[in-house]
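Undergrad: using only what follows, build the 3D model:
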Amino acid sequence: MIEQVLVAMDDSEMAERALEYALEVHPDAEITVLYVAGEPSPMMGRALEMALEDDIEAVAREEAESIFESAGELAAERGVDLDTDVDVGSPAKSIIERAENFDAVVLGSHGGDLRSRLLMGNVAERVTRAAPVPVTVVR
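TA: Reported below is the predicted structural model:
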């Protein structure tokens, strides 16, 4: 029986569909919504990278607020409370590592814009291949 579900979300329509799927298919499960912000890259230049490193978690939490608010509204419509979590780093790696504490993972097939589609598609593929629990990819 699936008791705990991790739903990886960004601000895309596919992520919203993933949450809707999780809420519908696993109505009695504890659902945690995870937002993963990418970490600064050396390609940004060392000065910018250093400036961002100090506040990257605060920025990630700020970015996640609207996503969590929308997710909470969807869940509230079904009378469900969500847990939320934020991480900074590689989205696929973060999802895979956290999946160990859940019975299933649900995520969207890709993000909204082309860059996000390519990145999220790659994330979905990597998570599907490496997660230690069943993964559902929603389109």
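Undergrad: all contacts plus neighbour counts: C-alpha atoms, from now on.
TA: Will do.
Undergrad: what's the helix or strand for the residue lying farthest from the centre of the chain?
TA: In the chain, counting by CA atoms, centre = their mean, Ala47 sits farthest out from the average C-alpha position, at 28.4 Å. Element membership for Ala47 (DSSP states H and E) is helix 46-77.
Undergrad: just give me how far that helix sits from the chain centre.
TA: For helix 46-77, the distance from its own C-alpha centre to the chain's C-alpha centre is 11 Å (CA atoms, centre = their mean, to the nearest Å).
Undergrad: to compare against the first, here's the next sequence to fold:
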Amino acid sequence: MVSRVLVPMDGSEMSERALEYAAEVYPEAEFTVLHVVGEPSPLWGKAAGVAIADDIDAAAREHAGPIFERAEAIVDDAEGDIALSTEVALGHPVRAIINRAEDYDTVVIGSHGGTIAERLFVGNVAEKVFRRSPVPVVVVR
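TA: Below you'll find the predicted structure:
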């Protein structure tokens, strides 16, 4: 039985479909919506990294706000009494998802993002998560 589901969301239609699918298939499960924000690159230089470091967590949370609001709306529209928590991670999406996956029974991820660039990048993320995850992965189109 699946009782804990990780749903990475990037704000794309496919990530929303993934959450809708998960809510339909696992209505009794606890859900965590994970949004991954890239962190400043070391190539920016030490001074830039220090200047941004104080506000990066708050900025990441603010960036994720609309995505989490949409996730809450999707869960509210679903049947059942779904428990939803949200989490922001900094870093590379594949690593962030894989690092959290072992705490869940399954990962439900959208197949790709909305724009052509997002399709290439997020499709690559979905494929890598599928290949490397320690738990089963459902890829939703």
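Undergrad: please enumerate the helices of the first structure.
TA: Along the first structure, counting by DSSP state H, helices occupy 13-25, 46-77, 91-99, 114-130.
Undergrad: in CSV, list those helices along with distance to Val36 of the first structure.
TA: Listed next are the helices of the first structure as CSV, based on distance: least, CA to CA, whole Å:
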stretch, distance to Val36 of the first structure
helix 13-25, 12
helix 46-77, 8
helix 91-99, 5
helix 114-130, 11
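Undergrad: so which of the ones you listed gets nearest Leu34 of the first structure?
TA: helix 91-99 (7.9 Å; CA to CA).
Undergrad: report the aligned residue range of the second structure for that closest one.
TA: Aligning helix 91-99 of the first structure against the second structure (TM-score structural alignment) gives residues 93-101.
Undergrad: buried ones in the matching stretch?
TA: Pro93, Val94, Arg95, Ala96, Ile97, Ile98, Ala101 (16 or more other CA atoms under 10 Å).
Undergrad: again with stretch 6-23 of the first structure
TA: Neighbour-count burial for stretch 6-23 of the first structure [16+ other CA under 10 Å]: 6-12, 14-23.
Undergrad: over to stretch 109-117 of the first structure?
TA: For stretch 109-117 of the first structure, a neighbour-count test (16+ other CA under 10 Å) marks Ser109, His110, Gly111, Ser116, Arg117 as buried.
Undergrad: so it matches what in the second structure?
TA: Aligned by TM-score structural alignment, stretch 109-117 of the first structure falls on residues 111-119 of the second structure.
Undergrad: figure out the length between the terminal residues of that stretch.
TA: With CA to CA, to the nearest Å as the measure, stretch 111-119 of the second structure spans 8 Å from end to end.
Undergrad: burial count for Ala130 of the first structure?
TA: Ala130 of the first structure has 16 neighbouring residues, counting by other CA atoms under 10 Å.
Undergrad: hmm, back to that, and the contacts of the match of stretch 109-117 of the first structure?
TA: Residues outside stretch 111-119 of the second structure that contact it (CA atoms under 8 Å, 6 or more residues apart in numbering): 10, 12-15, 120-124, 126, 139-141.
Undergrad: CSV for those residues, including distance to Phe31 of the second structure?
TA: Below are the contacts of stretch 111-119 of the second structure laid out as CSV (distance: CA to CA, whole Å):
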residue, distance to Phe31 of the second structure
Asp10, 16
Ser12, 18
Glu13, 18
Met14, 17
Ser15, 14
Leu120, 26
Phe121, 24
Val122, 21
Gly123, 22
Asn124, 23
Ala126, 18
Val139, 16
Val140, 16
Arg141, 19
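Undergrad: ok, these vs Ile56 of the second structure, which is closest?
TA: For the contacts of stretch 111-119 of the second structure, the nearest to Ile56 of the second structure is Asp10 (17.6 Å; CA to CA).
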